[in-house]
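give me the fold of what follows.
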Amino acid sequence: MRKLGSETLVIATHNAGKLKEISALLAPYGVQCVSAGALGLAEPVEDGTTFVENALIKARAAAQAAGLPALADDSGMSVAALGGRPGVYTADWAERQSFEGEPGRDWYMAMGKVEGLLAEQGPAADRSCWFSCVLALAWPDGETAVYEGRVDGTYTWPPRGTMGFGYDPVFVPHGRDCSFAELDPAEKQKISHRADAFAKLVAEQFGA
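Have a look, this model is predicted:
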C-alpha cells in the first residue's frame, strides 16, 4: 500500500470545522494540512450515490488540481426509521430552498426536517441513528485508498450543545448521556465516526 510522504496534504473541504478536526487528528504524524478552500480550488459536483463515491470524487479533484496528495471526507447521518435517510444527502437537507431564505445551509432546519418525519411516526418511532464517515486518499497520478468508519447512537430533540457542527446537537452516541455538540472536541474525536475511519487510515498509512 502506498504511504503518505512529507508532502503537504490537501484536505478537500471548504468547511472550517472539518479542516480543524482533521488537522488535529493528523498533527501527531507530522502531516501539514491545507484546505481546498485556502487554495482556491473549485468544489466538484458530488453526484455519487454513496459516501465512498462522493469522497473519491472530492479527493481526486483536489489531488489533480493541486498536484498534491488529497484527503476527502464524506460523512452523514442515517436514521433507522427513515430508511437510512438523509444518508448521503445529509448536507442537501440543510440547503435552503428559494422560499426558505437566503441561499446556504441551515443545519437547524435540517435537524428539524428529520424530527418532523420522526414525529409523524409517533412516540414509538425508532430513533436509532448512526453517523458514517468515508475517508478517501488520492494522489495526483490517480492512485486511491478508502477508509470507512461508523458510530451509532440515538436521535434526540431538541438540539443540545454548541461545540459541534452539522447534526452533532441531535446525536447522542451509545454509552453517553450528552450529544456530540455537548462533548469536549477532544473527547468527541476519540469516539466519532471520523475517528473510527482515521484509526484505520493511521494503521495503514503510519503503522509499522
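
okay, CA-based contacts and neighbour counts for the rest of this
OK.

what's the longest helix belonging to the chain in contact with?
Longest helix of the chain, by residue count under DSSP state H: helix 51-66. If you take Cα atoms under 8 Å, 6 or more residues apart in numbering as the criterion, helix 51-66 is touched by 10, 12, 36, 39, 41, 43-44, 46-48, 68-75, 88, 133-142, 144, 146.

ok, now stretch 156-169?
With Cα under 8 Å, 6+ apart, stretch 156-169 has contacts from 17, 77, 107, 111, 115, 127, 170-172, 178-185.

only the buried members of those residues: can you turn that into a ChimeraX selection?
Here is the ChimeraX command that selects the buried residues among the contacts of stretch 156-169 (16 or more other Cα atoms under 10 Å):
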select :77,107,111,115,127,170,171,172,178,179,180,181,182,183
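
quick one: which of the contacts of stretch 156-169 sit in strands?
In strands, defined here by DSSP state E, the members of the contacts of stretch 156-169 are Met77, Phe171, Val172.

where do the helices sit along the chain?
Using DSSP H, the helices of the chain run over 16-26, 51-66, 107-120, 185-191, 193-205.

contact partners of the third one?
Contacts to helix 107-120, defined as Cα under 8 Å, 6+ apart, come from residues Ala81, Leu82, Trp93, Ala94, Ala125, Arg127, Trp157, Gly166, Tyr167, Val170.

here is the second sequence; please produce its structure so I can put it next to the first one:
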Amino acid sequence: MSQSSLRTADPRLVLATRNAHKVVELREILADALHRTGLSLVGVEDFPQVGEVVESGVTFAANALLKARATVQATGLPALADDSGLAVDVLGGSPGVFSARWSGVGGPAKDTTSKDSANNELLLAQLADVPEEHRGAGFVCAAALVTPDGTEIVREGSVRGVLTRAPRGSGGFGYDPLLELPDGRTLAQYSSAQKHAVSHRGAAFRALATDLAQALAPVG
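Modelled structure (predicted):
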C-alpha cells in the first residue's frame, strides 16, 4: 500500500484528547505538517462516538497507542495521541503515567483547571521537606500516529529541570508552573512559541511531524 493511500476523503486528523489546551498547542506545533498535508487537526469533542479510553498501559508509549487506536477505530480517521507526565527523581519517576490523576480521579471530567491545581498542591506538599539539590524532575512525552490501515509510529521527547516550591507563571497547564528550566523560568512563564521550542511535547511531535507528512501526504 502506498503512503498516499493512507489518506481518507475526510481531511481531518483527530487528536485523541478532550483537553482544548492540547488541541491549540498541537495545531501550533504541527502547523507546517498540517499545511503540507492539507489536514485539519480536531479533538475528539467533534466525535461523540469516541468513548473514554482506560489508560491501562504502564508506559507513556503504551497509553498513547491505546488512545490513538481507539480513536481510529471509532472515527475511521487517522489519529494522533500523546501521553505525557512528570517524572520526579526522588519519587522514583512518579507521578509518571499517573500524572494527570495524581490527586485522584474524582471531579468533573472537564474541570482540568481544578485537577491541575489539586495535582500541583499534592505534589508540592509531598516534596515540602526535599532540599533543592534533590528536586530534579523532567517531563516526558510519547506521541503516537495511528492510521486506519494499521500503521503505528511513536516518537518521544523530554525536558529536564527542577521543581519549584510554589507555582510560577500563568501560561501552560498541568505541572508547567512547577518545573523550572535552567534559565530560571518555569514552563508556565514561557510564551507559547518558546515553550513549543523546548518542551517534551514539542520535541515528541516535531519528531513525529516528518512521519505524519510522509504517511498522510495528499495524493498526486
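
could I get the TM-score for this pair?
Aligned and superposed, the two chains score 0.88 in TM-score terms (TM-score structural alignment, normalised by the length of structure 1); 201 aligned residues with a Cα RMSD of 2.0 Å.

that older thread, redo the helices of structure 1 as TSV? Include distance to Asp152 of structure 1.
Below are the helices of structure 1 laid out as TSV (distance: least, Cα to Cα, whole Å):
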stretch	distance to Asp152 of structure 1
helix 16-26	19
helix 51-66	17
helix 107-120	17
helix 185-191	10
helix 193-205	8
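
pick the most deeply packed of those helices.
Each of the helices of structure 1 was assessed for mean neighbour count using mean count of other Cα atoms under 10 Å. The highest is helix 51-66, with a mean of 23.

what does that one correspond to over in structure 2?
On structure 2, the counterpart of helix 51-66 of structure 1 by TM-score structural alignment is residues 60-75.

re the thing from before, could you turn the buried ones of the contacts of helix 107-120 of structure 1 into a PyMOL selection?
For the buried members of the contacts of helix 107-120 of structure 1, the matching PyMOL selection, counting by 16+ other Cα under 10 Å, is:
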select buried, resi 82+93+94+127+166+167+170
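
looking at the contacts of helix 107-120 of structure 1, which is nearest Leu26 of structure 1?
Nearest to Leu26 of structure 1 among these is Gly166, at 21.4 Å by Cα to Cα.

the closest one -> structure 2?
Alignment note: Gly166 of structure 1 maps to Gly174 in structure 2; criterion TM-score structural alignment.

ok, that match to Val162 of structure 2 distance?
15 Å (Cα to Cα, to the nearest Å).

Glu25 of structure 2 too?
Taking Cα to Cα, one finds Glu25 of structure 2 at 23 Å from Val162 of structure 2.

ok, the spatially most central residue of structure 1 - contacts?
Against the mean C-alpha coordinate of structure 1, by Cα atoms, centre = their mean, the closest residue is Ser75 at 3.4 Å. Ser75 of structure 1 makes contact with Phe51, Val88, Thr90, Phe131, Ser132, Cys133, Val134, according to Cα under 8 Å, 6+ apart.

show the end-to-end separation of stretch 146-158 of structure 2, please.
Using Cα to Cα, first and last residues of stretch 146-158 of structure 2 are 21 Å apart.

then stretch 161-180 of structure 2?
5 Å.

could you do stretch 181-196 of structure 2 as well?
Stretch 181-196 of structure 2 has its terminal residues 14 Å apart, counting by Cα to Cα.

stretch 42-50 of structure 1 too?
One end of stretch 42-50 of structure 1 to the other measures 21 Å (Cα to Cα).

do stretch 180-196 of structure 1 as well
Termini of stretch 180-196 of structure 1 sit 15 Å apart (Cα to Cα).

that stretch aligns to what range in structure 2?
With TM-score structural alignment as the criterion, stretch 180-196 of structure 1 aligns to 187-203.

contact partners of the matching stretch?
By Cα under 8 Å, 6+ apart, the residues outside stretch 187-203 of structure 2 that reach it are 25, 29, 84, 139-143, 156-159, 168-173, 176-181.

now list the buried members of those.
The neighbour-count test (16+ other Cα under 10 Å) marks 25, 29, 84, 139-143, 156-159, 168, 172-173, 176-181 as buried among these.
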